[in-house]
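S.K.: Just a sequence and a predicted model for now, questions to come.
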Amino acid sequence: MGISTETQQFAQFLESVRAKASPPALDLAVVRDIVDTHASASTEPEGVTYADVDADGVPALWVIPEGADPDKALLHFHFGGSVAASISSDRKAAGHIAKAAGARSLVVSFRLAPEYPHPAQFDDAETAYRWLLAQGYEPRNIGSTGHSIGGTLAVALPLRLLAKGEAAPPGRSSASRRGPTSPSATRRWTRTRNSTRCSAGTSSSSSERLGCRTPAWTSPTPTSAS
C-alpha cells in the first residue's frame, strides 16, 4: 500500500518547519512566524464561518458553526507558551471543537510575553469572559477550551472567578497538551497527551468537592509549554 497524500503533505510540512527552524539564534519574530504556520497542517472545518470582534479591547475571533446554539458559547485560548501563536494558529482547531459542541467559540488573542508579562494573559482571558457576559451569555452557558498554555487559561479562568466569589463560567473546562511539530521533537516525544477537566459549579461547597476552588487566588506560575 502506497503512502497517502495526507502523509506526504504532512511530511512536506514538517520539512518546511525544519528548514525554517534550522538557522541558529532565531529571533522571536521568526519563531512566531514559524509557529503561525502550524495551522496549515490541520484541515479546514466545514460549515464554519468567522468574524473578527473587539472583546472590550481584546482582539478575538468568533467561530460560528452552522446551526450553533445562539445561547451558548465557548472561550478558546491558543497554544504558544504565552510568547508565540495567535488566533490564526488555533482557528481551525477551534472550528472543529465548536462544531462538536454545537456552540459558537470566541478565540481570544491574549497579549504575549515578553512584551506583556504575566499576568496580562490571565487578565485578557477574564476580560473576554466578561465581554461575553455583556453580550447576554449566562455563566452556565459558557465553556472554555485551550491548547497547552491556552489550556492553563481555560482551567485558571473559572478558578480565578471562584476565588473572587463569582460564578465560574464553564460547566466544564477542557485543556489539551500539544504533540510534536518537528521530526526531532517527534523522536523525543513519547506520546504523552494530558487532558485536564475541571467541573465548576456556582456552589462553593460543590466546587470544593470537585477540586475546583482554591482558598485564595494565586496567579499560576508562567509556563513554557508550547
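M.R.: It's in.

S.K.: Only C-alpha atoms from now on, for both contacts and neighbour counts.
M.R.: OK.

S.K.: now the helices for this protein?
M.R.: 5-21, 28-36, 87-101, 120-134, 149-163, 183-188, 204-209 (DSSP state H).

S.K.: Looking at the ones you listed, which is nearest to Ile142?
M.R.: Among these, the nearest to Ile142 by CA to CA is helix 120-134 (8.3 Å).

S.K.: So which elements touch the closest one?
M.R.: Helix 120-134 sits against strand 48-55, strand 58-65, helix 149-163, with contacts defined as 3 or more CA pairs under 8 Å, 6 or more residues apart in numbering; DSSP states H and E.

S.K.: cutoff 10 Å now
M.R.: strand 48-55, strand 58-65, strand 69-77, strand 103-108, strand 142-147, helix 149-163 (3 or more CA pairs under 10 Å, 6 or more residues apart in numbering; DSSP states H and E).

S.K.: Report the separation between Lys92 and Pro139.
M.R.: Separation of Lys92 from Pro139 (CA to CA, to the nearest Å): 25 Å.

S.K.: gap between Gly171 and Leu159?
M.R.: For Gly171, the distance to Leu159 equals 12 Å [CA to CA].

S.K.: More neighbours: those two, which one.
M.R.: A direct count of neighbours by other CA atoms under 10 Å for Gly171 and Leu159 places Leu159 higher, at 26 against 17.

S.K.: Overlap in contacts, Gly171 and Leu159.
M.R.: By CA atoms under 10 Å, 6 or more residues apart in numbering, Gly171 and Leu159 have these common neighbours: Cys198, Ala200.

S.K.: this is the other structure I want to compare:
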Amino acid sequence: MPSEESLKFRQMLMEQRAQMAKVFATHQPTLEQERAGMEAAWSQVAVLTDVTVEPTTFAGMHAEWVSAPNSRLDSALLYLHGGAYYMGSVVSHREIASRLARACAMRVLVIEYRLAPEHPYPAAVEDSVTAYRELVESGIRPENIVIAGDSAGGGLTVATLVALRDRGYALPTNAVAMSPWTDLECTGGSMVTRAPFDPMLTPESVRGITHHYVGEADPRSPLISPIYADLSGLPPMLIHVGHDEVLLDDAIRLSDRLNAAGVAAGVKVWEGMWHVFQSFAAYVPESQQAIDEIGNFVQSKLPANAK
C-alpha cells in the first residue's frame, strides 16, 4: 500500500495539475517561461547538507559535479536529466543528484546537453556521447562508469548506450532509467489506461511536445525512440517506473526488449507512484526507498576496486 505521505503528496500534485490546466486554457506559456518555472520550482529544494556541488565546464557543456562524503574519486555516474528534451538543467536535478551520489557512493556528473527545439535530435545524443568519452579520456575506466537518467533522460540513457556500442566504444558497467520516455510516437497502451490516475502527465501534454525534439526526423528512429533499437550487447540495466503514469508501458516494453536481446534488465513497477517519483524523496518515503535500491544495484555491479 502507498504510504500516507505519498497519498497526500499525490493529492497535491493532482490539484496543481488541475490548476495549471485552467491557466493553460487561457494562456499558453512560452518555452522560456516553462523553463524558468521548472528552474524556480526546483531551486527551492535544498540538496543534502553534506553534499558538495562543484560547477564546471565539461566537454564544452555547463555541468556540475555532485559528491557525497562517501563518493569515490575513481568512478562516476553520468546523469542525463529529464525535461522532455526542452527543459531541465543542473538546477532542476541537483537534489536527486545529491541523493544518488550518497546512495551510489559515486560522484555524479550532471551535464546540460543542448535543448530542443533550438537543438533537436541528434543534439542530445551527440552531447551525452561526448560527455561519456570525456569521462573515459579523463582517466575513469568504463567499468567504473554508470549512466543514469529520468524521463527523457532515461530514454537518452538507452540511446547513448546504443550510440556508444555502434561506434565501438567500451560501455559503462551498468545503467539506470527512471520513468524512461522511450517511445516518442506515444503508442503505449498506458497512455490510455493510466491517464485517469497520472497526477503529473496527460497523453495530450506528452504528445504535444514530441515535435520539439523530433523535428523533421522519424520518431521511430532508434536513437529517438530506443524501444525500436537493436539493444543487444548493452550493460545490465535497472528500470523504475510508477504504476500510475502514462509512460508505464514505455518502461515495460523497454525491459521486455532488453531481455529479449539478452540484456540483464529488470523493471520495478512502484505501486501508487507517478512519473519520476524519485525526485520527491524529501517528502515521500517510497522515493528514498527507490533511490536506495538504485544505489544497491549500482554498487553491486561495480568492480571491487570501485567499491
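M.R.: Yep, that arrived. Every value quoted in this text rests on a predicted model; they were computed, and no experiment measured them.

S.K.: Kindly provide the TM-score of these chains.
M.R.: The pair, once superposed, lands on a TM-score of 0.73 when counted by TM-score structural alignment, normalised by the length of structure 1; 197 aligned residues with a CA RMSD of 3.7 Å.

S.K.: picking up where we left off before, could I get the helices of structure 1 as TSV with distance to Glu44 of structure 1?
M.R.: Listed next are these as TSV, based on distance: least, CA to CA, whole Å:
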stretch	distance to Glu44 of structure 1
helix 5-21	14
helix 28-36	15
helix 87-101	6
helix 120-134	25
helix 149-163	21
helix 183-188	23
helix 204-209	37
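
S.K.: from those helices, which stretch is densest packed?
M.R.: Highest mean neighbour count among these (mean count of other CA atoms under 10 Å): helix 149-163, with a mean of 25.

S.K.: Provide the aligned range in structure 2 for that helix.
M.R.: Mapping helix 149-163 of structure 1 onto structure 2 (TM-score structural alignment) gives residues 152-166.

S.K.: And the matching stretch, how far out from the chain middle?
M.R.: Between the mean C-alpha location of stretch 152-166 of structure 2 and the chain-wide mean there is a distance of 11 Å, by CA atoms, centre = their mean, to the nearest Å.

S.K.: what do we get in structure 2 for Phe77 of structure 1?
M.R.: Aligned counterpart of Phe77 of structure 1 in structure 2: Leu80 (TM-score structural alignment).

S.K.: separation between that match and Thr193 of structure 2?
M.R.: Note on Leu80 of structure 2: its distance to Thr193 of structure 2, by CA to CA, is 28 Å.

S.K.: So between those two, which is more surrounded?
M.R.: Shown here are Leu80 of structure 2 and Thr193; by other CA under 10 Å, Leu80 has more neighbours (30 against 14).

S.K.: check contacts around the more buried one.
M.R.: Contacts of Leu80 of structure 2 (CA under 10 Å, 6+ apart): 88-90, 93, 109-113, 124, 128, 147-157, 160, 177.

S.K.: Same check on Tyr129 of structure 1?
M.R.: Residues in contact with Tyr129 of structure 1 (CA under 10 Å, 6+ apart) are 55-56, 74-75, 106, 108, 123, 135, 137, 139, 142-144, 157-158, 169.

S.K.: What subset of those residues is buried?
M.R.: Buried by 16 or more other CA atoms under 10 Å: 55, 74-75, 106, 108, 123, 137, 139, 142-144, 157-158, 169, out of the contacts of Tyr129 of structure 1.

S.K.: The helix or strand harbouring Ala290 of structure 2 aligns to what range in structure 1?
M.R.: Under the criterion of DSSP states H and E, Ala290 of structure 2 resides in helix 285-301. With TM-score structural alignment applied, helix 285-301 of structure 2 matches no range in structure 1.

S.K.: do the same with stretch 91-98 of structure 2
M.R.: So stretch 91-98 of structure 2 sits over residues 88-95 in structure 1, by TM-score structural alignment.

S.K.: quick one: the matching stretch to structure 2 mean distance?
M.R.: By mean CA distance after the TM-score superposition for structure 1, the fitted stretch 88-95 of structure 1 averages 0.7 Å away from its aligned residues in structure 2.

S.K.: Show me how far that stretch is from its chain's centre.
M.R.: Taking CA atoms, centre = their mean, the mean C-alpha location of stretch 88-95 of structure 1 is offset from the chain mean by 9 Å.

S.K.: One more: stretch 20-28 of structure 2?
M.R.: Using CA atoms, centre = their mean, the offset of stretch 20-28 of structure 2 from its chain centre is 27 Å.

S.K.: Ignoring the adjacent residues along the chain, who's closest to Thr57 of structure 2?
M.R.: Among residues not flanking Thr57 of structure 2 along the chain, Ala63 sits closest, at 5.7 Å (CA to CA, 6 or more residues apart in numbering).

S.K.: Quick check, the one you found in contact with Leu109.
M.R.: Yes. Using CA atoms under 10 Å, Ala63 of structure 2 is in contact with Leu109, at 6.9 Å.

S.K.: any shared contact partners between those two?
M.R.: Glu54, Pro55, Thr56, Val90.

S.K.: Now the buried members of those.
M.R.: In those, burial by neighbour count holds for Val90, counting by 16+ other CA under 10 Å.

S.K.: For my notes, please list the shared contacts of Ala63 and Leu109 of structure 2 in TSV and give distance to Ala18 of structure 2 for each entry.
M.R.: TSV is the format used below for those (distance: CA to CA, whole Å):
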residue	distance to Ala18 of structure 2
Glu54	37
Pro55	36
Thr56	38
Val90	28
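
S.K.: which of the shared contacts of Ala63 and Leu109 of structure 2 lies closest to Ser71 of structure 2?
M.R.: Distances from Ser71 of structure 2 to the shared contacts of Ala63 and Leu109 of structure 2, taken as CA to CA, are shortest for Glu54 (13.6 Å).

S.K.: so what's the counterpart of the closest one in structure 1 closest to, chain neighbours aside?
M.R.: Under the alignment by TM-score structural alignment, Glu54 of structure 2 pairs with Ala51 in structure 1. Spatial nearest neighbour of Ala51 of structure 1, excluding adjacent residues (CA to CA, 6+ apart): Trp62 at 5.0 Å.

S.K.: Please say which position in structure 2 that neighbour maps to.
M.R.: Trp62 of structure 1 maps onto Trp65 in structure 2, by TM-score structural alignment.

S.K.: ok, now which ones touch that match?
M.R.: Trp65 of structure 2 is in contact with 52-58, 76-78, 90, 94, 97-98, 101, 107-111, counting by CA under 10 Å, 6+ apart.

S.K.: rerun at 8 Å
M.R.: Listed by CA atoms under 8 Å, 6 or more residues apart in numbering, the contact set of Trp65 of structure 2 reads Thr52, Val53, Glu54, Pro55, Thr56, Arg107, Val108, Leu109, Val110.
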